[in-house]
Every structure is written in structure tokens, then in C-alpha cells.
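>>> using only what follows, build the 3D model:
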Amino acid sequence: MTLLGGVAVPWSTVVLPDGSALVSERNTGAIHRVPQPGSGGRPAVVGHVPGVVAEGEGGLLGLAVAPDFQANPVLYAYFTSENDNRVAAIPWRGNAIGEPVVILDGIPRGRFHNGGRIAFGPDGYLYVTTGESGDRQLAQSMESLGGKILRITRDGKPAPGNPFGGSPVWSFGHRNVEGLAWDSSGRMYASEFGSDAWDELNVIEPGRNYGWPDVEGVSGDQDFVDPIAQWRPSQMSPSGIAMGPDGAVYLAALRGQSVWRVPVRAGRLSGAPTRHLQGTYGRIRDIRFVGGRAWILTSNASGDRLVSLPLSAVGAR
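Next comes the predicted model:
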């Protein structure tokens, strides 16, 4: 079932408490509202985020809503501006967006590797994934916000308890993270674009170094955290990820044009990953589980759509 069609390069999907969804469109800066399935409503653009400069992999990327959105209706967006990548808080007024307020800026931008996934963790803080913007050494530099996972408050300040004092940095040594998810124990998983060797699924621990550009994939080097699963880029190129109702991690694959199901238990691989929908919808940018269905967002440059599928289509149990 197609919930939203005819869009170009959508990037992120979030679901609101009323059952409707918001979808970001990378190149136009548009935010689409998709009514709750079965409500009889029609999708509509609810606004454009001002200041978005789309180039290469940059533009309007991740969206996030806090758990208390109903009481405090504010939407958060990650986007590329003329000078940097930034996070803004955007008031939600009825069925339209208000004027954005930038809460975090200075994230390096590039034609490639802009990161862009944002999500509220179980602790109520906002997590922000960034890329190293093509300058690989930034991933290891604590003077840069590039190549990191950040943890911030709703006003953009470093969250209490971060591992590097007054820094927003939560983990570092990342090339380009575009997916975040948490299991029922609060353990965080992240997808990672590799270069020529390995794409990764990592368990994220505060203050740890994930190796880029010194290592890629499993290295066995105790100075770095090894991924729990890895793939050749031709099979994967992972973007959005989600925790399924069965406790497995599901990864949306761009170059691999698939959804991968990865069984995990207590932060470790607990079975062989399986591949689903290979080539059926082309490149897949994001995945969500909503109302007993799997929602996938395609990324084929034109004619893209948000599709609702039965759980069995992605191997969910």
C-alpha cells in the first residue's frame, strides 16, 4: 500500500501521536504530512524548512519528535545550510510548521557524508549523527563535530553525563552514520557507511572510538569498537534502521536495494542476517514499524514513495 507517492529523494519518516506521519524531502526542504492510514485524508505539504541548501547528499535530512510531543508540539530537523549542517527546533501549529529556531550549528558539511539522522533516546535526550564531510581526519578530532554521534538537550546544549565533559560528543571515529535505534534495554545501535571494504552495524557505547579512518569493519584492535555485523557496500550502504517488534534490527539498504533483518540479543549477533525485498523497490532510505506494519521509504531520485507492507515482507516475526 502506497501512503505517499510522487516525491523526490525523501529522507526521514516520523510518526505523530495522532497516527499521522511527517516525511522530509531532501532536495526541496519540504515536509509532507501523511494522514493516518484509513482516515480518508490526503497527503499534503505542511511547509518548507527555510535555509536548506541541497547539494550532493546534503539537504533536509532527519526529523525527530520527542515522546511528549502531544504536550509540547515541537519538531526537530537536521539540514544542510550554505555553511554547515545544523539542527533546528520547529514549532508544530495545527497542520503546519512554524519558524525554525537553530539549536545546534557548526557541523561540517560536504558534498558527501553529512550524516543526518536524529532521534530521541530512551533517556529523553536528542541524538544526532554526523558525517566527516569527506575530510576523514575529522572523525578522530575532538575539535570537530564531524564523524560523531552527538547527545544534546532540547536547546542544543551538551547533555548531562556526556563522556567528554562539556562536549556534545557521545561517540567518535565514524565515517557516516545514518541510522539509530534502541532495544528494549536502552542499548543503542547505529548503521555506518563504510568506504570500499565494509559497511557496519554497531552497538554504541559512550566515549568509545569506532575506528574511522584507521580501521574499517572488524579489526580486532582493542583501541576501537568492532561492529557486530558487517557487509560489502554492494550489499548494503545502510541508511535508516529500526528495532522490529521481534527484537531484531532492520536496516534500509541503498546500494543493496533491500531490507536486512539482523537478529540480536544483548548487543550481540544471535543469528545470520537475512535479506528481504531485494530489488523490489530500488534503493531504500528508511524503515519504521507502525501499527503492525513495516513502512519503507524509497530513494530512487524520482517517483519515490512511502510504502506500508505486512511484517512478513521484511522477515519480521
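
>>> rest of the way, CA atoms for contacts and neighbours
Will do.

>>> doesn't Ser167 belong to a strand?
No: per DSSP: H, G, I helix; E, B strand; the rest coil, Ser167 lies outside any strand segment and is coil.

>>> correct me if wrong, but Ala139 is in a helix.
Yes: membership of Ala139 in a helix is supported by three-state DSSP.

>>> what residues are up against the closest residue to it other than its chain neighbours?
By the measure of C-alpha to C-alpha, 6 or more residues apart in numbering, the closest residue to Ala139 outside its immediate chain neighbours is Gly147, 4.1 Å from it. Shown in contact with Gly147 (C-alpha atoms under 8 Å, 6 or more residues apart in numbering): 115, 129-133, 136, 138-140, 172-177.

>>> this one as well, want them side by side:
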Amino acid sequence: MKSHRNTLVAAAATTALAAGLLLTQTGAGNAAPARADSAPSDIKTVSSGWSIPWGLSWLPDGSALITERDSFKLYKLTQSGTRTQVGTVPNVVTTGGEGGLMGLAVSPNWSSDHAIYLMHTASDGNRIARMTYDGSSLSGYKAIVTGIKKNKYHNGGRLKFGPDGYLYATTGEAQTPDLAQDKNSLNGKILRMTTDGKPAPGNPFGTLVYSYGHRNPQGITWDPQGRLWEAELGNSKYDELNLIESGKNYGWPVCEGECSTSGMTSPKRQWSVGDASPSGVTYADGALYMAALRGERLWRIPVDGTSAGTPKAYYTSSYGRLRTVETVPGENTLWLSTTNADNNGGEPDGADKVFEVGLK
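Next up is the predicted model:
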């Protein structure tokens, strides 16, 4: 039954994509019609008192589920700012750095299956788990992908459903750069899978691996044409915005930024690590919006087909480290979160916020 259901989901999503639509969980869908001249305008606080909010995914009622990295807690946050603790995710451990409870993706069929997916650090490494959220409580933990190496840093962690109905995950190279080039390793990759954690049909190597050569990718989104874009933290020189294609090699650790090595793919845009260190990325109104940690700003990068235009920064140093940005379904707005209570931000627990950003 599950395999049959996955086939139906993928077929429905492919049909939607052909009609120019995207599923809500892609971070690109259900936004207002694209306007190439849009830009962030008003910003207001939706909710405060958070401690390292990391993953965010929308429910059909327009509220969001949000993870806290170090508390291992899952919350529901409404558009009006009402926050409710849903539960605590089991089997999560911290690494004393960037590990913990990270990415989150609500099933495209949540109304019928009540499934949510979480990426987190466990005692044996990083893993992807499926749980049931029935609208009031959290239950039924099941690990669907294990064997992803962990480290204090470089754990990746983003989860999203793509317009094809499959689940995508970003993994870091766990501070072991050579793993990014090892196609037999799950580290330093973008993974693509069914809702049971199996390799999605059409994956380039017959495994979970969709693309490789990544250092620490933490942001993925799709544009309205179904192209996959990825934001990646560099080492000491350049952070990257990549256009991801099946089976391609994105260079790390041979290249950081532009790459002339045969068989490796250069980024569409690159930044000094002091200006970016990106985490989340989303699509809205003809542009990608990329949240910057060390850079403490929101980047807007217009896109036209496979080209990425000149980036422009907003809110530089106004709100600290920006972790996650997602398009509000059906609205011309974004939600943007901080993680200033982490090791690099240096703020106390409860210092983080979720903002709403209007696009004019």
C-alpha cells in the first residue's frame, strides 16, 4: 500500500508541476504571481522567546510546525502568533555544536496520513525519522534513514518535499571533506527518497544520493519551473548558491566557489563567508531569498531561468543570525527566524524570534 501511495503522490505532483503549480512544502509554491521588482518591505515579530528555532514546515491550516535544535521540542505556531508545544522528539542528542533537532517536513498528504518527517542527530549519527502528528499530539517515531555520519559541525539538516512528491534532505560532510566525493557515503550530499526512506525512482546512482560534492548544505527550494536551488556554507573563502541537477558533482573539497575542474559544477552565485554563511532559502516573486548566519542579513537574488542575478542584502546586522526563511502559502510574505541563542550568536536561551516579512 505504501509503495502504491508513493506512486500516486508522485504522479499527482508531476501533473501539478506541468500545470505550473508546486506543492506547499517546496517553499516555492502557492505564492502570489511572480513580480521581478518585488523586495522586502515591512517586517514584524510574529513570535519571540525561542531558543534556536531551526526547521519550519506549513500545515494545511496555514500554521507552521517549528523545531528547536537544542531543546528537541516541536511547536505549532499560528499566523496570529499563538505558540503551542506539540511534543519532544525522542532519540535526539546534541553535538555541542550544530547537531540536534534540525529539519522538518510536513507530508503533502498530512490531512490523510498525519505524517511529519524530521532530521536529527542521534547517538549513532544523523538520521531521518517519520512521526505522526494528529493535530494535537506527537507519536509513532520510526527512523527511515540511518547511517549519516555526524560531527560537532557540518551536519546539513534541511528536509523538504519536492514538486515530484519525493522527500529531499541535505547532509553535511561531518568535518570529513573526502566523504563529499564518495558516492557510497550519505554525507556531503543532497538525498532524494520515498516516504519510506527508500531511493526515489530515477535517482542517478540507484541509491539515496541525488547530487554530491557538498560541504554543508542547509538550504533547498524550487522555483515555479521545478528547478532545485541550494544554499551551501563554504569553508574560509566562498559560500555558494547552486542550481542542483541529478547526478552532478558540486566540487567540495576540490573547489570552493568557482570551479574549473573537469566534471565539477560551479555555483550560480558565491559570497565571502563573512557576508553570508547561508542556511535557509526560499523562492517568492521572481527571486530566491537566502538567510545568512554569519552575514546577519537576508539576501534577495533574482532568478531568470537558470541564471541568478545580482544579489541585494536587507536587514544587515539588524536582527542577528538568520537561520530559516520560508514563503507563507498563498501570501506575498515570508517567515524569517533567527538563531542568536546558538554558540556563535552568544545570546541567552529565549533570545530568538520569528518574523513576518512583507514583499512590496
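
>>> care to give me the TM-score?
Comparison of the two superposed chains (TM-score structural alignment, normalised by the length of the first structure) gives a TM-score of 0.94, and 306 aligned residues with a C-alpha RMSD of 1.1 Å.

>>> what does the residue nearest to Ala139 of the first structure correspond to in the second structure?
Aligned against the second structure by TM-score structural alignment, Gly147 of the first structure finds its counterpart in Gly188.

>>> check Leu309 of the first structure too.
By TM-score structural alignment, Leu309 of the first structure lines up with Val357.

>>> give the contact list for that match.
Val357 of the second structure touches 40-44, 333-336, counting by C-alpha under 8 Å, 6+ apart.

>>> A strand includes Ile149 of the first structure, no?
Yes: secondary structure of Ile149 of the first structure (three-state DSSP): part of a strand.

>>> that one touches Glu132, doesn't it?
No: at 11.0 Å, Ile149 of the first structure does not count as touching Glu132 under the criterion of C-alpha atoms under 8 Å.

>>> now do the shared contacts for these two.
His174.

>>> and Ala13 of the second structure, which of the three is it?
Once three-state DSSP is applied, Ala13 of the second structure turns out helix.

>>> spatially central residue in the first structure, please.
The residue lying closest to the centre of the first structure (C-alpha atoms, centre = their mean) is Arg117, at 3.1 Å.

>>> which residue lines up with that one in the second structure?
Match for Arg117 of the first structure (TM-score structural alignment): Arg158.

>>> could you give the separation of stretch 293-300 of the first structure from the chain centroid?
Stretch 293-300 of the first structure sits 13 Å away from the centroid of its parent chain (C-alpha atoms, centre = their mean, to the nearest Å).

>>> one more: stretch 205-222 of the second structure?
The answer for stretch 205-222 of the second structure is 11 Å, by C-alpha atoms, centre = their mean.

>>> trace Val209 of the second structure over to the first structure, please.
Checking with TM-score structural alignment, Val209 of the second structure has Val169 as its match.

>>> ignore the last one, Leu293 of the second structure
Counting by TM-score structural alignment, Leu293 of the second structure lines up with Leu254 in the first structure.

>>> quick one: residues contacting that match.
Contacts of Leu254 of the first structure by C-alpha under 8 Å, 6+ apart are 236-239, 282-285, 299.

>>> still on that earlier bit, correct me if wrong: the match of Arg117 of the first structure contacts Leu167.
No: assessed by C-alpha under 8 Å, Arg158 of the second structure is found out of contact with Leu167, at 10.5 Å.

>>> Lys183 of the second structure: which element?
For Lys183 of the second structure, there is no host helix or strand (DSSP states H and E).

>>> give the burial count for it, as a bare number.
Lys183 of the second structure: 20 surrounding residues under other C-alpha atoms under 10 Å.

>>> ok, it to Gly99 of the second structure distance?
For Lys183 of the second structure, the distance to Gly99 of the second structure equals 23 Å [C-alpha to C-alpha, to the nearest Å].

>>> what's the answer for Ala313 of the second structure, then?
For Ala313 of the second structure relative to Gly99 of the second structure (C-alpha to C-alpha), the value is 28 Å.

>>> compare those two (neighbour count), which wins?
Gly99 (26 against 19).

>>> and that one, what's its match in the first structure?
Gly99 of the second structure maps onto Gly58 in the first structure, by TM-score structural alignment.

>>> contacts only, for the counterpart of Asp223 of the second structure in the first structure.
Under the alignment (TM-score structural alignment), Asp223 of the second structure pairs with Asp183 in the first structure. For Asp183 of the first structure, the contacting residues are 243, 247, by C-alpha under 8 Å, 6+ apart.
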